[in-house]
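Enquirer: Next one to model:
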Amino acid sequence: MTTVATVTEDTESPYALSHLDALESEAVHIFREVAGEFENPVILFSGGKDSIVMLHLARKAFAPAAVPFSLLHVDTGHNFPEVIDYRDRTVARHGLRLHVASVQDYIDRGVLKERPDGTRNPLQTLPLTEKIQSEKFDAVFGGGRRDEEKARAKERVFSLRDEFSQWDPRRQRPELWNLYNGRHAPGEHVRVFPLSNWTELDVWQYIAREHIELPEIYFAHEREVFKRNGMWLTAGEWGGPEEGEVVEKRLVRYRTVGDMSCTGAVDSDADTIEKVITEIAASRLTERGATRADDKLSEAAMEDRKREGYF
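Expert: As a prediction, this is how the structure comes out:
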């Protein structure tokens, strides 16, 4: 008679990393790897929750020294005031250098034109890519996660961009055993995604564990909104509401933050981190799928923008 031995995992081991510890460790490793491989990296920072967590991880990776990277924000001009205020306070608090690529500057110069729908998210690509080229950034950290959207699910942690900042899915490099290939030709650069393997729930649980401050719009608050294409949008100079769209005051919060013209709020009474975590755990829609109109322009809207140089 053959005896089969079974091996059980000792989940109580003091040496076992928790799920969040493992994600944190991976992200810290990625930041340090980039610092060792590249000459002039930059962190995309919008004041949204993913970029906030990303900056928190970068600070952990190099503590007690300062973060050795500057920040970059592509400003659409249609940002939520609460988020811009948070961005500026964070930069001042940590003594960071902030580069701003302004969509409004490109519109004023006639290089870009306003879209009929008022959204400026698709207009971010040119300011972003030209700022990368002018500042000679060779690695650009983004807060994209694979669970957000199907095009982002295709992307590696180190994602090569050609000299025109374009993405070719066929040039994806294998990343076996968490070995990252940062080689690139002159003029090319690499987009780096330390949060690739995180989910929205992971991000919120980490925010709770680390006591990370967020802009208040991520929590339930009363706000004047109007409905368009099934989403609650905030009125603003970008062109809403239109005739027939009724503004009403509702208790809402934002799951993601972007251009006001295409970022919808959700009905919610979640005014604490604990309530937000409970709400997200029960949700069956990603935050972009539920609240980002720019991703609904076509089935391949995100992938098309990524091929052109967007994140």
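Enquirer: When you work out contacts or count neighbours from here on, use the C-alpha atoms and nothing else.
Expert: OK.
Enquirer: need the helices for the stretch 151-300 of the chain, in chain order.
Expert: With DSSP state H, counting those that start in this stretch as the criterion, the stretch 151-300 of the chain has helices at 200-210, 273-282, 287-291.
Enquirer: what comes up buried for the longest one?
Expert: Within helix 200-210, the residues that count as buried by 16 or more other CA atoms under 10 Å are 200, 202, 203, 204, 205, 206, 207.
Enquirer: Any idea how far it is from the middle of the chain?
Expert: For helix 200-210, the distance between its averaged C-alpha position and the chain's averaged C-alpha position is 14 Å (CA atoms, centre = their mean, to the nearest Å).
Enquirer: Which elements pack onto it?
Expert: Counting contacts by 3 or more CA pairs under 8 Å, 6 or more residues apart in numbering; DSSP states H and E, helix 200-210 is packed against helix 49-62, helix 273-282.
Enquirer: what's the most buried one of those helices?
Expert: Here the criterion is mean neighbour count by mean count of other CA atoms under 10 Å, and of the helices and strands packed on helix 200-210 the winner is helix 49-62, at a mean of 20.
Enquirer: Report all helices and strands that it contacts.
Expert: Looks like helix 49-62 contacts helix 19-37, helix 200-210 (3+ CA pairs under 8 Å, 6+ apart).
Enquirer: Second chain to compare with the first, below:
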Amino acid sequence: MQTPIARRPHGDRPVSAWHHALDQLDLLEAEAIFILREVAAECRHPALLFSGGKDSAVLLHLAWKAWYPERLGCPLLHIDTGHNYPEVIAYRDRMVRRYGATLHVRGVEDSIRRGTVRLCDPLESRNAHQSVTLMEAIAEFGFDACLGGARRDEEKARAKERVFSVRDEFGQWEPKVQRPELWSLYNTGVAPGGHLRVFPISNWTELDVWRYLQRERIPLPELYFAHFREVVRRGDVLAPVTELTPARPGETVERVMCRFRTVGDISCTAPVESSASSLEAIIAETAECRITERGATRLDDRAAEAAMELRKKEGYF
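Expert: The predicted structure is shown next:
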């Protein structure tokens, strides 16, 4: 039996293509859509965490397919550190318009003004502080589930996650009390004040994400493609030179061809040297890469890889 490929947003691409056999991307897509529909059926007020990165772009597209032909069945939530690349914020807003979504933005800066987040230095990374702002947003809107684009191949702590991750009233995660998910049966019950973090693309790899972006023609911020940028070398990592992250005394600023494998807070996201200026080139480069996405590009995680599990236990996404 021939299976139609789902319609693209706004009818901007043909819908007459057919294929005869399910490939790996089809199976991953079907699993993710099943998970999203479980959330729609079982949760009262979910939200999709959308940062403007490639994983959340894939998740947004999958959610659009899961609810089609109806509008998206949940709002988007962006926890803004205030230290994002302008290109990513502009892309976020374009995607909201593209999918006809509702977007809530809550900033770490607001938490700082309230006194719930306190910085040791005005220029320190705000990445870890996002969990406070997230919990405040969950309480404000009454979300009982937050959909995230985390993948299990990113780093060790995320590999311990279930698809439906139970969080207590403080947003804390305890790996030893997570529930079994045999035969794709999910327990969505939570204690009063608690909520779920749900990860529909848990079984995807970085390569799967890039291949899906190509297949579905999902746009991305230009930062993901090769461009020239001023950087300094710190060990084997390229640190971007910006107003927030200036070069340190004695460092040599270079202008190199590079791209980002992941985008996030400027203070902790590093590019990699690359000439890959198309999805085809990125896919080929990723297929040959032996260093994880976060191992190559996340300045804070490299400094203390074990910190991610601690952050997750404290409520980080």
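Enquirer: Superposed, what's their TM-score?
Expert: With the length set by TM-score structural alignment, normalised by the length of the first structure, the two chains reach a TM-score of 0.92; 298 aligned residues with a CA RMSD of 1.5 Å.
Enquirer: can you pull out the strands in the stretch 151-300 of the first structure?
Expert: In chain order, the stretch 151-300 of the first structure shows strands spanning 158-161, 189-192, 221-228, 231-234, 248-253, 266-267, with DSSP state E, counting those that start in this stretch as the criterion.
Enquirer: Which residue numbers in the second structure does the first one align to?
Expert: Residues 164-167 of the second structure are where strand 158-161 of the first structure aligns, with TM-score structural alignment as the criterion.
Enquirer: now do the last one
Expert: Aligned by TM-score structural alignment, strand 266-267 of the first structure falls on residues 272-273 of the second structure.
Enquirer: Mean distance of the matching stretch to its aligned residues in the first structure, please.
Expert: Following superposition, stretch 272-273 of the second structure is found to deviate from the first structure by 0.3 Å on average (mean CA distance after the TM-score superposition for the first structure).
Enquirer: rewinding a little: same list (the helices of the stretch 151-300 of the first structure) but as JSON lines, adding distance to residue 112 of the first structure.
Expert: What follows is the helices of the stretch 151-300 of the first structure, written out as JSON lines (distance: least, CA to CA, whole Å):
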{"stretch": "helix 200-210", "distance to residue 112 of the first structure": "33"}
{"stretch": "helix 273-282", "distance to residue 112 of the first structure": "37"}
{"stretch": "helix 287-291", "distance to residue 112 of the first structure": "25"}
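Enquirer: Compare those helices and give me the one nearest residue 262 of the first structure.
Expert: helix 287-291 (7.8 Å; CA to CA).
Enquirer: how about whichever helix or strand comes after that closest one, which residues of the second structure does it hit?
Expert: Helices and strands here follow DSSP states H and E; after helix 287-291 of the first structure, the next one along the chain is helix 301-308. When helix 301-308 of the first structure is aligned against the second structure using TM-score structural alignment, it corresponds to residues 307-314.
Enquirer: Can you tell me what sits against that stretch?
Expert: Outside stretch 307-314 of the second structure, the residues that touch it by CA atoms under 8 Å, 6 or more residues apart in numbering are 128, 131, 157, 158, 170, 171, 172, 173, 174, 301.
Enquirer: Could you check how far residue 195 of the first structure is from residue 247 of the first structure?
Expert: 36 Å (CA to CA, to the nearest Å).
Enquirer: The two: who's more crowded?
Expert: Neighbour count, other CA atoms under 10 Å: between residue 195 of the first structure and residue 247, residue 195 has more, with 26 against 18.
Enquirer: surely the more buried one meets residue 148?
Expert: No - with the criterion set as CA atoms under 8 Å, residue 195 of the first structure and residue 148 do not qualify as a contacting pair; they are 11.0 Å apart.
Enquirer: related to what we said a few turns ago, with distance to residue 235 of the first structure as new columns, can the helices and strands packed on helix 49-62 of the first structure be given to me in TSV?
Expert: Below are those laid out as TSV (distance: least, CA to CA, whole Å):
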stretch	distance to residue 235 of the first structure
helix 19-37	37
helix 200-210	27
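Enquirer: Indicate which one of these is closest to residue 182 of the first structure.
Expert: helix 19-37 (6.7 Å).
Enquirer: what range in the second structure matches the helix or strand just after that closest one?
Expert: The helix or strand immediately downstream of helix 19-37 of the first structure is strand 41-44, counting by DSSP H and E. Per TM-score structural alignment, the counterpart of strand 41-44 of the first structure in the second structure is residues 46-49.
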